[in-house]
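# sequence first, then the predicted structure, then my questions.
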Amino acid sequence: MIYRLYILIPLTLLQSLCFGQDAMISGIVIDAHGEKLPGVTVQINELNRGSVTDHVGHYTFPNLKSGNYTITASFIGFQKYNQRFTIKDRKPISINITLKEAVTQLNEVTVMAKSESQELHESVASVAVLETKKLYAQSNNTSDVIKQISGVNVRQTGGFGSSADVYINGMSGKQVKFFLDGIPLSYYGSGLGLNVLPVNLMEQIEVYKGVVPVDLGADALGGAINIKSRKEYINYLDASYSLGSFNTHKVNLNGQYVNSENHLIAGVNSFYNHSDNNYKVDVEIPDQFGNPEPTTVRRFHDQFTNYLVNAYAGVYDKKYADRLVFSARFSGLDDDIQHNAVMAQPYGQVTYDESTLGFSANYEKEEILPRMALKWYGGVNMTSGNFVDTTLNAYTWDGEVYDRRTDGGEISTSRNLLSLHSRNAVSRLNLHHNPWEKGQFTLNVFSSRFNRYGKDPIAAEFYGEDFYANPTTLIKNATGLAYEHAFSTALVSYTGVKHFYMMADGYAIQNMEFQPNKQTVSNFGVSQSLRYRFFRDFLAKASYEYATRLPDETELFGDFTLVRPNPFLNPEQSHNANLGFQFNTQKLKVELNTFYRLTDNIIWLRTSQFFAQYQNLLKALVKGLDVEVQYQPFDFIRLKANATYQDIRNRSSRSVTGSVDNRYYDARLPNIPYLFGNGEVRYQKSDFLGTNSRFSAWWSASYVHEFYLYWAVDGNKDLKNTIPSQFIQNIGVSYALPADRFSVSLEPTNLFDQKAFDNFSVQRPGRALYVTLRTYLH
């Protein structure tokens, strides 16, 4: 596995490209919190030349002669910035500018500037925005970060690399869609999943808790997470290495070269992650008489590795394109499968590996026609995977062989030596049209096609036919049209309509028989959102949406490992309503959101000791609220706390549940937390000890209240299986030299080694320690 590190070595050559251009000056403008500021006026006084920063706070002045100059930057609500600089020998200079906030009283009206992320957070959308720049020096993946947001809970099926379910206001699993720059993350392959995606690749994370805007253009049922990748038009090299417990290694290497005179851009994003996941778990192992004995052992056969190399090149700020970039990437994973979904049976030799080769093009033009902006993305992926389940050995939790079967694998009755091949194509067209000053239309058309086939000689011998050779096909289209109108500075409305289409052609194997199925689905959805600002610091948001979510390829066709196919699934539908309030000042931010969901045809992962399968089982009612408070008494310290309560009740009749009576009606759904929260205290000093370096220290904690593993109405309450309450605490410190040229961080997680559990009572890692080194040259 370590050999893949050699893929990254040539990328270090990018550093040499960052020096030796034609004479120019460029940089980015940020505020004191590191948030990029668009629309800032930047000038070179001696030349009487001016520029305005773009949407990522970037500015540039090409074609400068040698000499002494003064650069100024001004923006409403911030103090004016001045700096002298010198150009020698036509060498380029990079000056990143940090503006300090200033409060200006104009007729008793206070005017404050807002960053792009603040504007989005206070827009008509019910969205939480998290800037990730401050987390670059830490050992974080996306799933580690988003669970700090109010209303969001992340549950994994094991250690690093294990699958993750995200809950947003009662919606969970695949009901919540994940996007990378507006493209569904699942399109990129398993090696680029939310559970392993490094924060160093992204600029910010947007969590939509209510209506999902048509810009994202997919069939999310009641929540979505959009990750915005880094788009800085500067030369840089960003490299980091993290070493942690359980033989965990994380390597990130990102570099970019910009020719500002010709407006050319090229770069590479890459990472490599590995973990043995050999943390301690409490299990039962049979003694010499076959009686189960409680014991604590280290997990075995649970290594996980994933990697990515993405190269891109293109142009920006041209007459024909604001941005035109072509990309080629190679990603993959190697995964040891340790146990079944409920952690009841250990596996000793089952493995799955996957690799994906992908190509894409991205085009953006702000004025493709008068008052009309266009964005288009197109790409294709080719994925190959191998699932191996051939051993006759039966293992105990300590890794010992205790028996030999006469037939069958550890998971399947046939045994498997399966190779899978899939092709995935996607296209997204987005148009924004401003026919008048206070109104904007948005049209988004998203289309995808998925095709998969396999080959398994061992299973073919068992069944008498290679069922896996039969192809499966899934075609989806999501079209959305929205209109946003500002009736005044206080009242903004957003109205949307969506159409969803699906054609699925697949099969299931039941009782040794091949059962094909082909279905076509067409559904509409509508949404309405309102935002009203009562005064400068206080606003309210309300929204309603009738949403549809189409089953995806894993739910319909299975993963050929732990999940069996079910091509007969129906789409989920949900009535969603949200009401929220925000109070925002410089020092204090308070947010309260209430939510209501009535969901039918819920696609539920039904598990057993040997396999799992998605099924349409339930109708459920969700009611709840989440609240978050952020307080920054001083520039160097920030406190944050949030809490969520979600009451998820069954609304299915006994004919659906299969019960002899209606005792499950209005019962709380099992195996889902209903009360949880997070807290953080962060200290950050930008000019530490007068050295222009930065020191940070933080404490964070997460709490999950106890909940039942199975239905609360069944059995004796005192004897029921309960997931206990969990209070996990983490701490960390980091130190960075000026301009982040070098930084080091130390992070102990699960500080007091508390037992942690997630999906189906699967045990999570205990106390761990991570050290991260990072260098950033620009």
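Noted; the coordinates are in hand.
# CA atoms for contacts and neighbours, from now on please.
Noted.
# okay, strands next: where are they in the stretch 601-750 of the chain?
612-634, 637-650, 675-688, 693-704, 707-708, 722-723, 726-736, 743-749 (DSSP state E, counting those that start in this stretch).
# Serialize these to TSV and add fields for mean neighbour count and distance to residue 182.
Formatted as TSV, the strands of the stretch 601-750 of the chain follow (neighbours: other CA atoms under 10 Å; distance: least, CA to CA, whole Å):
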stretch	mean neighbour count	distance to residue 182
strand 612-634	19	26
strand 637-650	21	27
strand 675-688	19	28
strand 693-704	19	29
strand 707-708	20	35
strand 722-723	20	36
strand 726-736	20	32
strand 743-749	21	31
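# just to be sure, residue 187 is in a helix?
Yes. Using DSSP: H, G, I helix; E, B strand; the rest coil, the assignment for residue 187 is a helix.
# show me the contacts for the nearest residue in space to it that is not next to it in sequence.
Leaving aside its chain neighbours, residue 187 sits nearest to residue 424 (7.0 Å; criterion: CA to CA, 6 or more residues apart in numbering). Contacts for residue 424 (CA atoms under 8 Å, 6 or more residues apart in numbering) come out as 187, 380-382, 448-451.
# now do residue 424 against residue 277, distance only.
Plainly put, residue 424 is 31 Å away from residue 277 if you go by CA to CA, to the nearest Å.
# pasting the second one now:
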Amino acid sequence: MTIAATSLGWAQVRKSIIIRDYNNQVIKNAVVSINDQQQKTDNLGRVQFDLKIEDDYTLQIFADNYRSVLQTYSTVDLIMNSFYLEVDNTVLSDIIVETKDEQKNSNRGIIRAVTVDTKSEVLRPTSLNDMMNKTTGVRVRQGGGLGSETSINLNGFQGNAIRFFKDGIPLNYLGQGYNLSNVPLDVLDKVEVYKGIIPVHLASDALGGAVNLVSSNVQANQLRASAEYGSFNTIRSAVRGHYNFNDHLYAGGEVFYNYSDNDYKINNPDTELVKTHSKVRLFHNRYKHFYANAYVGANNLSWTDKIELGLSYYNIDKQLQNSPTSMAVPYGGIQDKQYSVIPTLRYKKQLFNDKLSIDQFLSYNVVKSQAIDTLKGRYNWLGEFTPRGYRGEGDMPMDADIDMTFFTSRTLIGYKINPSHQLWLNNTYNYTKREGKDPYGRVIQDLNQTVIELPTRYKKNVLAVGLTSQWFGTKLETNAIMKLYNYSSRGLNTASNVDLSARDIHEVSDNAFGWALGLKYKLNEQLNLRFSIEDARRLPGYTELFGDYIFIASNFNLKPEQSVNLNLGIEKEVGNFQYSFNSFFRHTKDIVVLVSGNPPLSVYVNKEKANGYGFEGDLSLKVAKHYKFYGNFTWQSIRYGEFKQAADKWLKGNRVPNIPYFFANVGAEAKFDNVISKQDRLTAYANLNFVREFYIQPIDKSMEPDGFLGLFGKSKGDVKNIVPDQTSLTLGTLYELKKDGISVGVEVRNLLNQDLYDYFKIQKAGRSIYLKLNYKLN
């Protein structure tokens, strides 16, 4: 694009500059300073300055999550028309830029978020799960291949103790249509991972942290597309576009598709068949997923800063090979299908000279799903079928049509008391209802209804009030938060009784208070100290209460989790060398865990107490401009506390199962410019991931490995109960033609073809290779 310097008179010219990243995406709200003039880039990434011809110039550029620019020029003609900023994906910038978006408010610097910058790797054939697993203190748990059940471990907390958001909105309203397992990097700007307390704009009942998936925010006219193909007949494709009709009206959308046979080989779980077949191939594990979203909006009008209407649709067709807690029995006919149409509305406005801000989100939709298990017979791990005289591989036949109704309202109000103190209020309300039909469903005898016909309801409200403050300039920053939690639910308990009746209908409700305090102290320009403490509550979720009607029974006897959490961290940046070190402590009561029940069912139950502490470190080093090395590690000890039940007293001091206690990454990347032609780039990268052995059921502390922090030696427990040490090596390369917007990437995962497992010792894929093509039209 040609940028002109237009004469304004004998002594001045008008200079236009566009700011982009190295993916050629414009960067809006970047702060550009030339001598004593300062402006922010508009939606096209552009600024304009009126400059004197004869002056010398000092130009500075700042933008969140990008490295700053400082350059000097002797004449205006030497100032470049375009600047490209390099991603800084270590921690959020400490530069406070006043904007109209609450996500860039100063409280984001007080409560530290580990920013996973998806833009820097969007061209690579890398999954979001794999990318997050390279992040300090984060362990993504996935029970199989593409589309399988996914949870995340942060500082010892996992499952529903970690809450997920999309652009600051709780993610529940999108069902299974949008999650870590199926969202491509192409539609994301970044992922924010909060460990410990979370900021007010993400008000929720998270116990141990939160993950916020931030959508791509390109405001310039653009179309980009990608297609990926890999092992196990895996296909992933994505298209995203945005178009501005004028300065106010815009429209856009995104579409992505995931498909995989997931037919990788595993070690044979059958103790008899393993004598003749040590390896078997998964044969009923296909995953098919489609998601589309379209939006139209307006901004910078007298009555609104932004209003946007969205409409999403998704469809999932998923085969189930085994239960989520065991690979003992294979299934060849059980399926889980769902789809939904999801309208959304978002409105933003600032009033009274930008002192008061309002951000309102609304969504209502019905997720329609099918749970199918009607086969008269069973399969073994060789895929051989044996007929039986009754239906249901899981011993409980089903052919259910289920409607899940979701309503979500999120109201965020901010008020700037003065430049040093900002008050925030966030109220999030969720309503969920489940009902359906199943001709094979269990009957409630005295009601003459099947279980799924009885409506099950869940209501949750979280009100949070927060005050962010800056003291002594910006040397000390604090964030104080108070929360009020409330929920109620009504439904049928299926976890215990075989013969169900109206007496098994439970109605539960609870209220609770929580609080949190976060502090950030700037010791000097390169060194920050952070501390946070909270008394948190986590309400039982609708999945834990309702079950999933396939493998998880309902349990309305669950109590809210409670936890006192402390975090202390230090971070430093010296030139191209950066490091951070963080520690945490947890004291948790009534933790909710998934345990095996009557096979094939599992059920969520409360365990009485657990104590946890740990530490993590992260470092990165850039050598010259094109070489980068990084490493991180996490060690944590999450152990049971006192138990009232005599049968559970032996658990005291033992590790909470299914939680890795040590994992680490080391990696490197190198970039080479002008390899074959001008404006091309070749990137090579490698990552080695290690997970120390852990246990799928509790073992006595005396049976744990000896050695420093349990990092050496072998457990003396039952080998069937141990998930062994795991090492996974990923290698990749990417070639880009920047001028043409074309790139191709190749990645090999688990290059050493090691046996990899996750919680409950569910086996994952061996060596696999993936190829990704990208095209971008500006």
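Perfect, I can see it now. For clarity, every value in this text was computed on a predicted model and none was experimentally measured.
# if we can go back for a sec, can you lay out the strands of the stretch 601-750 of the first structure as JSON lines showing distance to residue 345 of the first structure?
Listed next are the strands of the stretch 601-750 of the first structure as JSON lines, based on distance: least, CA to CA, whole Å:
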{"stretch": "strand 612-634", "distance to residue 345 of the first structure": "13"}
{"stretch": "strand 637-650", "distance to residue 345 of the first structure": "29"}
{"stretch": "strand 675-688", "distance to residue 345 of the first structure": "29"}
{"stretch": "strand 693-704", "distance to residue 345 of the first structure": "26"}
{"stretch": "strand 707-708", "distance to residue 345 of the first structure": "21"}
{"stretch": "strand 722-723", "distance to residue 345 of the first structure": "19"}
{"stretch": "strand 726-736", "distance to residue 345 of the first structure": "24"}
{"stretch": "strand 743-749", "distance to residue 345 of the first structure": "28"}
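# and the residue mapped onto residue 417 of the first structure from the second structure, which helix or strand is it part of?
Aligned counterpart of residue 417 of the first structure in the second structure: residue 399 (TM-score structural alignment). If you go by DSSP states H and E, residue 399 of the second structure is part of strand 398-418.
# in that strand, what counts as buried?
398-416 (16 or more other CA atoms under 10 Å).
# now do the SS call for the one residue sitting closest to the centre of the first structure.
Here the mean C-alpha position of the first structure is nearest to the C-alpha of residue 194 (CA atoms, centre = their mean), at a distance of 4.5 Å. Classification of residue 194 of the first structure using three-state DSSP returns coil.
# state the distance from the equivalent of it over in the second structure to residue 679 of the second structure.
Superposed on the second structure with TM-score structural alignment, residue 194 of the first structure falls opposite residue 180. Distance of residue 180 of the second structure to residue 679 of the second structure, computed by CA to CA: 33 Å.
# so residue 411 of the second structure makes contact with residue 361?
Yes. Counting by CA atoms under 8 Å, residue 411 of the second structure touches residue 361, with 6.6 Å between them.
# show the contacting residues for the match of residue 194 of the first structure.
By CA under 8 Å, 6+ apart, residue 180 of the second structure lies in contact with 128-129, 150.
# how about a cut-off of 10 Å?
Residue 180 of the second structure is in contact with 127-130, 132, 140, 142, 147, 149-152, 164, 211, 213, counting by CA atoms under 10 Å, 6 or more residues apart in numbering.
# show the buried residues in the residues you listed.
By 16+ other CA under 10 Å, the contacts of residue 180 of the second structure give 127-130, 132, 140, 142, 147, 150-152, 164, 211, 213 as buried.
# which single one of those residues is nearest to residue 560 of the second structure?
Using CA to CA, residue 164 comes nearest to residue 560 of the second structure of these, at 18.2 Å.
# tell me the counterpart of that closest one in the first structure.
Match for residue 164 of the second structure (TM-score structural alignment): residue 178.
# quick one: map residue 638 of the first structure onto the second structure.
By TM-score structural alignment, residue 638 of the first structure lines up with residue 628.
# now that match, nearest residue through space, not along the chain?
residue 622 (4.4 Å).
# I figured that neighbour was touching residue 575, is that so?
Yes. Using CA atoms under 10 Å, residue 622 of the second structure is in contact with residue 575, at 8.9 Å.
# for the closest residue to residue 134 of the first structure other than its chain neighbours, list the residues it contacts.
Spatial nearest neighbour of residue 134 of the first structure, excluding adjacent residues (CA to CA, 6+ apart): residue 34 at 7.4 Å. By CA under 10 Å, 6+ apart, the residues touching residue 34 of the first structure are 98-99, 131-134.
# so which helix or strand takes in residue 34 of the first structure?
Assigned by DSSP H and E, residue 34 of the first structure falls outside every helix and strand.
# gap between it and residue 231 of the first structure?
When residue 34 of the first structure is compared with residue 231 of the first structure (using CA to CA), they lie 15 Å apart.
# kindly report the same for residue 125 of the first structure.
23 Å.
# residue 272 of the first structure too?
As for residue 272 of the first structure, its distance to residue 231 of the first structure is 21 Å (criterion: CA to CA).
# ditto for residue 753 of the first structure
39 Å.
# kindly report the same for residue 506 of the first structure.
40 Å.
# so between the two, which is more surrounded?
Regarding residue 506 of the first structure and residue 231, a neighbour count based on other CA atoms under 10 Å identifies residue 506 as having more, with 23 against 13.
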